[in-house]
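# The following comprises the amino acid sequence and a computationally predicted model.
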Amino acid sequence: MKFVDSAKIYVKAGNGGNGCMSFRREKYVPKGGPDGGDGGRGGHVFLKAHRQMSTLLDFRYRKHYEAQRGVHGQGAKKNGKMGKDIVIPVPCGTVVRNTETGNLIADLTEDGEELLVARGGKGGKGNPHFASSTHQAPRYAEPGGKGESLEIELELKLIADVGLVGFPNAGKSTLISAMSAAKPKIADYPFTTLVPNLGIVQYRNYNSFVMADIPGIIEGAAEGKGLGLQFLKHIERTQVLAVLVSADSEDIAGEYALLLKEMEKFDPQMLHKPRVLLITKMDIVPEGFSCPAFGDDVRVLQVSSITGLGLEELKDALWEKIEPSRDVSQECKTESE
């Protein structure tokens, strides 16, 4: 399935049905009063988050959504039916903005979360509503209201516990395939990964966490070079960052510093996330390899996705940083309930 993480669509709620101007006409009732029915409300337009969806691809082929208008009122005080609502499914993690103003409308992160994005027009009132003691035969009925319409921008930001960050060929795709059932494309050349990949990592005691592999970062990624700007946003939501540097790098410390610099330029808050530094490809470590010192504030792990070296220790280290945020999230959810 092709990965698409942005789209613009036009949504139009249904207009309300018109109220009816009618008078009762029956045998032996020569002066029947007004009996026009009300018009039905126009259909609303909703967005609904679905965890089964993983891309905005559908919106590349359909860009216009319009809900049904309300049915007009009829005589004999028959009210018109409401127009049918439209519910548009989107992936969890979809950010919704008003295209014209750029204002954030909502951030849909929970499965089943709904957003009323365009409200249907009110149904018009029939002429009985305008009768009074001095005006008993009103020849006026209210027209239906206009349904709201707007163009919205949808932007998908993946929701994962761990985000893998590194230069091209740092071993991100190999790592995620070794730790989960994800099967990204793997080859020995830069930019093998062209779209983000998600993998579910099974942990002890029936726990699990989601890992995201994004295309490799290059210097200047925060300004849009390479694929960085397009995909750095997908690690904004992650709880933990795993920064990967290959053991055969000529300057491990320099690469690590450069990756942090690019993330900071894109969003300074990224550097406040818990993170670990992974020295990858230890199965091909050059002779005389010596890992540079990074200080006590940086957790450094040496791993090999081919031999499995350090992978269990890596799971423990990641879970140690993920679990506190899971507990806080659960507490907040319990309090809200």
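It's in.

# Please make it C-alpha for all contacts and neighbour counts, starting now.
OK.

# Could you look up the SS state of the closest residue to I252 other than its chain neighbours?
Leaving aside its chain neighbours, I252 sits nearest to V245 (6.4 Å; criterion: C-alpha to C-alpha, 6 or more residues apart in numbering). Assigned by DSSP: H, G, I helix; E, B strand; the rest coil, the conformation of V245 is strand.

# What about V245, how many residues nearby?
V245 is flanked by 28 other residues according to other C-alpha atoms under 10 Å.

# One more: L198?
23.

# before we move on, what about L232?
Using other C-alpha under 10 Å, L232 is surrounded by 24 other residues.

# Assumed it was part of a helix.
Yes - counting by three-state DSSP, one finds L232 located in a helix.

# distance of it from L259?
L232 sits at a distance of 11 Å from L259 (criterion: C-alpha to C-alpha, to the nearest Å).

# rewinding a little: give the contact list for the residue nearest to I252.
Neighbouring residues of V245 by C-alpha atoms under 8 Å, 6 or more residues apart in numbering: 166-167, 170, 252, 255-256, 277-280.

# Could I have the ChimeraX command that selects the buried members from the residues you listed?
To isolate in ChimeraX the members of the contacts of V245 that are buried, counting by 16 or more other C-alpha atoms under 10 Å, one can use:
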select :166,167,170,252,255,256,277,278,279,280
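
# Narrow the contacts of V245 to those in strands?
166, 277-280 (DSSP state E).

# Save these as JSON lines, and put in distance to H50 too.
Listed next are the ones in strands among the contacts of V245 as JSON lines, based on distance: C-alpha to C-alpha, whole Å:
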{"residue": "G166", "distance to H50": "30"}
{"residue": "L277", "distance to H50": "33"}
{"residue": "L278", "distance to H50": "33"}
{"residue": "I279", "distance to H50": "36"}
{"residue": "T280", "distance to H50": "35"}
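
# Presented hereafter is structure B, for comparison with structure A:
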Amino acid sequence: MNRFTAIGILLLLTSTTGAQTFDRLFHNRTLRVDFYHTGTKGQESIALDQCYEEGEWAGSRHNLIDNLNRGEYQARVYDVATATLIFSYGYSTIFNEWQTTGAAAQGQWRTFHESVLLPLPKGKIQFTISRRDKQMNFREIFSSVIDPNAPTQINRSRRTPQFKATPLLQNGPASTKVDLVILGDGYSAADLEKFRKDARHFNDLMFATSPFKERRQDFNVWMIEVISEESGISKPDANVWKSGALGTAYNTFGSARYVLTEANKTLRDLAGQVPYDFVNILVNDNRYGGGGIYRLYTTTFATSDQPGRSAITSMCMSSAIPSRAWATSTTARRFRTRSSIRRKSSRGSRM
């Protein structure tokens, strides 16, 4: 047996073992844990909101422990029966960026709604959230026991999809691919054809750009035709207010071009009708702008000259799509080196 055959067998055995571990501990469904994150500069607290059972699990069935060491926070899941860590997930939040603002420094308090997605466990779990300390080590700040077999702990109601979902790229099962969902905000019913064009343009541009071009077969992409009451999104600095379905707006934390939404529950409800790892929101407006938070979502303006390459950069840096499809590339290795030198995990990406 040559060494290449041996390596192949070892990889196959590792993959098989990972799948067996998943099947023993989890259902092929998604558990969405919603909670409220409240605080000001130097202070924070987390309160559980509700847990939801959603569709098929879009994440890996093999790599259940997050070893990337990115993000300001890390959710950890322990099997109560054995006290074993069975799942972890690094991420950042709008809240931790809020803590860097002048308003927070002056003692103003804010509350943000947040979610963590994990595979639906078969047994009782200890769900914890940890945050980095000044030495960049994770320290636990929240813990709650969740029993998926207790009928009152998980909302299992089936939501009827509100908007049409269309696959733009399908290369295989969600658990073996990076699953991206594109939603629109500020697109009225009369703008839907424009949204379809914008979404396809973004998709085509993304997969014409390295390293995504070389890893196209590793992705699935969906678009959801979200309809807003009117065209455009809010620009508070110009006293322009719109009723967008997803609530995106310019002027986040006083930055004119920074586009985020705080309507987390609405976003999760709409995105959850398809399996997804990452979310990109196309905003139908004419001001240059966008942004994103690591493993939360990215936003991209989509009127002036269509979504551009800046959107691809934002997707790489904020949504960390490299975590699976980009992980072996030279560019990714350079990105990881830069990330280990500079603390990027606590800030969002702004355009």
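Yes, it's here. Keep in mind that this is a model prediction, so the values were computed, not measured.

# Could you tell me the TM-score of the two chains?
Here the TM-score for the pair of chains, by TM-score structural alignment, normalised by the length of the first structure, is 0.30; 153 aligned residues with a C-alpha RMSD of 5.9 Å.

# Between the contacts of V245 of the first structure, which sits nearest L116 of the first structure?
Using C-alpha to C-alpha, G166 is the member of the contacts of V245 of the first structure that sits closest to L116 of the first structure, with 38.9 Å.

# Please tell me I have it right and that closest one contacts L259.
Yes - G166 of the first structure is within contact range of L259, at 6.9 Å (criterion: C-alpha atoms under 8 Å).

# mind listing the strands in the stretch 1-150 of the second structure by residue range?
Secondary structure of the stretch 1-150 of the second structure (DSSP state E, counting those that start in this stretch): strands at 26-40, 43-54, 73-79, 84-91, 110-121, 125-132, 138-146.

# buried sites along the fifth one?
By neighbour count on 16+ other C-alpha under 10 Å, the buried set for strand 110-121 of the second structure is 111-121.

# any idea of the angle that strand forms with strand 125-132?
Per axes from the mean of the first three to the mean of the last three C-alpha atoms, to 10 degrees, the angle that strand 110-121 of the second structure makes with strand 125-132 is 140 degrees.

# Give the other helices and strands that strand 110-121 of the second structure contacts.
Applying 3 or more C-alpha pairs under 8 Å, 6 or more residues apart in numbering; DSSP states H and E, we find strand 110-121 of the second structure packed against strand 26-40, helix 94-98, helix 264-271.

# mind checking which helix or strand L229 of the first structure is in?
Here L229 of the first structure sits within helix 228-232, counting by DSSP states H and E.

# actually P89 of the first structure, not the one I typed
Element membership for P89 of the first structure (DSSP H and E) is strand 86-91.

# Give the burial count for E320 of the first structure, as a bare number.
With other C-alpha under 10 Å as criterion, E320 of the first structure counts 11.

# And the helix or strand containing it, what's buried?
Using DSSP H and E, E320 of the first structure falls within helix 311-336. Residues 311, 314-315, 317-319, 321-322 are the ones in helix 311-336 of the first structure that count as buried (16+ other C-alpha under 10 Å).

# Among the residues you listed, which one sits closest to E153 of the first structure?
The shortest gap between E153 of the first structure and any of the buried residues of helix 311-336 of the first structure belongs to I322, at 31.2 Å (C-alpha to C-alpha).

# pretty sure the closest one contacts M211?
No - using C-alpha under 8 Å as the test, I322 of the first structure is too far from M211 to be in contact (11.3 Å).

# hang on, the earlier thing: turn the buried residues of strand 110-121 of the second structure into a markdown table, including distance to S88 of the second structure.
Converted to a markdown table, those look like this (distance: C-alpha to C-alpha, whole Å):
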| residue | distance to S88 of the second structure |
| --- | --- |
| T111 | 24 |
| F112 | 22 |
| H113 | 20 |
| E114 | 16 |
| S115 | 14 |
| V116 | 10 |
| L117 | 10 |
| L118 | 8 |
| P119 | 11 |
| L120 | 13 |
| P121 | 13 |
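
# For those, work out which two are farthest apart.
Across those, no pair lies farther apart than T111 and P121, at 28.3 Å, counting by C-alpha to C-alpha.

# D79 of the second structure: how many residues sit nearby?
Applying other C-alpha under 10 Å, we find 19 residues neighbouring D79 of the second structure.

# I'd assumed S88 was in contact with it.
No - between D79 of the second structure and S88 no contact is recorded; they are 11.9 Å apart, counting by C-alpha under 8 Å.

# Setting aside sequence neighbours, what's the nearest residue to I154 of the second structure?
Nearest to I154 of the second structure is C51, by C-alpha to C-alpha, 6+ apart, at 4.9 Å.

# neighbours around the one you found, how many?
When neighbours are counted by other C-alpha under 10 Å, C51 of the second structure registers 21.

# Could you do D204 of the second structure as well?
13.

# Helix, strand or coil: sort out it for me.
Following three-state DSSP, we place D204 of the second structure in the helix state.

# Now do it against Y73 of the second structure, distance only.
Taking C-alpha to C-alpha as the measure, D204 of the second structure falls 33 Å from Y73 of the second structure.

# What of T299 of the second structure?
Counting by C-alpha to C-alpha, the gap from T299 of the second structure to Y73 of the second structure is 21 Å.

# between the two, who's got more neighbours?
Between T299 of the second structure and Y73, T299 has the larger neighbour count (other C-alpha under 10 Å), namely 31 against 23.

# Right, I'll leave it there.
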